[in-house]
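Chemist: Just a sequence and a predicted model for now, questions to come.
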Amino acid sequence: MTDEDGYFGEAVADRYDQSTGSEFQPDVIDRTVEFLSELADGGRALELAIGTGRIAVPLARRGVPVHGIDMSRAMVARLHAKPEGRDIGVSIGDFTTTTVDTEADGPFALAYLVFNTIMNVADQEGQVACFRNAARHLAPGGCFVIEVMVPELRKIPAGQNIVPFHTSPTGWAYTVYDTVTQDATCHYIDITEDGRGEAHSTPFRYVWPAELDLMAQLAGLRLRERWGGWAREPFTEDSTQHISVWEKPVE
């Protein structure tokens, strides 16, 4: 992952907080923050890909000290422009490798990566490195939380590899899957007010829950719990996403 790719540069950062997606709805944010604050249990939290602070700001408002890692200076600038975000520390860099100095304040009680962002790490080696980086920041007994979709391969018709996931009079979006490599690309097409079309694409690598558990094991973590949503809905074969919590063992 490199910021030079521009996936989360100025154009995305400028409109990110105006999104109407479900993840920006106040009730969804409240459930997310409640879940994370309970796990932090008075300790510090590290957000990988902190972005503009959609979760970090309300989590800090609850009294949880938050530090972030993010490679997009444009997104972090929006975070620090917010009154409640200006004092949240951020280390600029790739969250799979960038480390935060824990000597002064000690290790973190919680690390988290939300909203499918593990899939933005577009190769398996990088995803494993993400788990290892999270684990090295955690105190014994600390937790690493990931929110990610369940791959939608059951939606792919026989003989095809495309799944549309958004359609409207002003735009549409679809994903092209490679089921051999687990690579995929999301394509977005938007119609501007003057009738022009704008297109952009984002690559990712989809990953299964069992594969994430193996990555956690390689990083010295073990599965503690898995849910179908932030309200701790049961995770079932029909779940479209999962909230997984891995714990660093107490030696």
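Modeler: Alright, I've got the coordinates. Numbers count the residues shown, from 1 in each chain.

Chemist: CA only for contacts and neighbour counts going forward, please
Modeler: Will do.

Chemist: remind me, longest strand of this structure?
Modeler: Looking across the chain with DSSP state E, the single longest strand is strand 138-149.

Chemist: Okay, buried residues for that one please.
Modeler: Across strand 138-149, burial judged by 16 or more other CA atoms under 10 Å covers 138-140, 142-149.

Chemist: how about those in TSV, adding distance to W208?
Modeler: What follows is the buried residues of strand 138-149, written out as TSV (distance: CA to CA, whole Å):
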residue	distance to W208
L138	24
A139	26
P140	26
G142	23
C143	20
F144	17
V145	15
I146	12
E147	12
V148	9
M149	9
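
Chemist: Tell me how far E10 lies from A74.
Modeler: Plainly put, E10 is 5 Å away from A74 if you go by CA to CA, to the nearest Å.

Chemist: scratch that, A219
Modeler: Distance from A219 to A74, counting by CA to CA: 31 Å.

Chemist: okay, now the nearest residue to G43 once chain neighbours are set aside: neighbour count?
Modeler: Spatial nearest neighbour of G43, excluding adjacent residues (CA to CA, 6 or more residues apart in numbering): A109 at 5.1 Å. The tally of other residues near A109 (other CA atoms under 10 Å) stands at 23.

Chemist: Alongside the first one, take a look at this:
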Amino acid sequence: MDDEDGYFPASVAATYDESTAEMSEPGVVATTVDVLANLAGDGSALELGIGTGRIALPLADRGVQVHGIDLSRSMVARLRAKPGSDAIGVTIGDFATTKVEGTFSVAYLVFNTIMNLTTQAEQVACFRNVATHLGPGGCFVIEVMVPELRKLTAGQNVVPFHVSPTRWAFDIYDVATQATSSHYVEVVDGRGTYRSIPFRYVWPSELDLMAQLAGLRLRERWGGWSREPFTSESGKHVSVWEKPVG
């Protein structure tokens, strides 16, 4: 692991946009940005784990003032190479604890990034950190998967999520600790590469309790950015917690 960039060093940042191309489809991005812009209103937005700017850039293009926090200088360098990035402020640091100036109408964590915090204590600290940055009535939005434990077979703890002639990817779950890790194997021109990233999966109800500890309350929960109902069959959820007024 790169000490400076965590699990997103230059080698990962270089191909990050291509590897997440499905998440960058115009329709996917537009639906996400619509929700966030509506929550921001006339205020500003704070993105935790801003990365290469997949959401921040189009949100700023909508007229929302955006500030981001990210641990990886390499990912932020990719953001800075894109048109319009000069309108976005970025602070390098751990988004669970890093403070920035200003008060925000909305803060958000997308694409499972809350799970990059690999302990419950860090996830709780993130909620508390966000609460200090929100103004009254401000919202914290998280997009995260529902743990895929139903895909585990008896005696197994591995869930494949990508299989192709040259690339394999799978998650390993530890149901006792809620630790999980994603593993990537790729073979190109006869040469193989391997990398893994640790996560901590988290349940919707657990996130609600973290929000309560930070003084936030659940406002809405959907099965996706199109505001579809969240059900027992949903593979992910988009949750919105609000900081009370007064």
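Modeler: Cool, the structure landed. Model, not experiment: these values are computed from the prediction.

Chemist: And the TM-score between these chains?
Modeler: Aligned and superposed, the two chains score 0.97 in TM-score terms (TM-score structural alignment, normalised by the length of the second structure); 246 aligned residues with a CA RMSD of 1.3 Å.

Chemist: follow-up on the earlier one: which helices and strands sit right next to the longest strand of the first structure?
Modeler: Here strand 138-149 of the first structure touches strand 108-113, strand 241-247, going by 3 or more CA pairs under 8 Å, 6 or more residues apart in numbering; DSSP states H and E.

Chemist: most packed of those?
Modeler: Among these, strand 108-113 has the highest mean neighbour count (mean count of other CA atoms under 10 Å), at a mean of 25.

Chemist: returning to what we had before: more neighbours, E10 and A74 of the first structure?
Modeler: A count of neighbours by other CA under 10 Å puts A74 above the other of E10 of the first structure and A74, at 19 against 16.

Chemist: element containing the aligned partner of D213 of the first structure in the second structure, please.
Modeler: By TM-score structural alignment, D213 of the first structure lines up with D208 in the second structure. Using DSSP states H and E, D208 of the second structure falls within helix 204-213.

Chemist: Where in the first structure does the helix or strand that comes right after that helix fall?
Modeler: Counting by DSSP H and E, the next helix or strand C-terminal to helix 204-213 of the second structure is strand 217-222. Mapping strand 217-222 of the second structure onto the first structure (TM-score structural alignment) gives residues 222-227.

Chemist: who touches that stretch?
Modeler: With CA atoms under 8 Å, 6 or more residues apart in numbering as the test, stretch 222-227 of the first structure has contacts from 213, 216, 233-235, 242-249.

Chemist: The second structure: helices as residue ranges?
Modeler: Using DSSP state H, the helices of the second structure run over 10-19, 26-40, 56-61, 73-80, 120-133, 204-213.

Chemist: Superpose on the second structure and give me the mean offset of the longest strand of the first structure.
Modeler: Mean deviation of strand 138-149 of the first structure relative to the second structure after superposition (mean CA distance after the TM-score superposition for the first structure): 0.2 Å.

Chemist: Please check which part of the second structure that strand corresponds to in the alignment.
Modeler: Under TM-score structural alignment, the match for strand 138-149 of the first structure in the second structure covers residues 134-145.

Chemist: now stretch 181-191 of the first structure
Modeler: Going by TM-score structural alignment: stretch 181-191 of the first structure matches residues 177-187.
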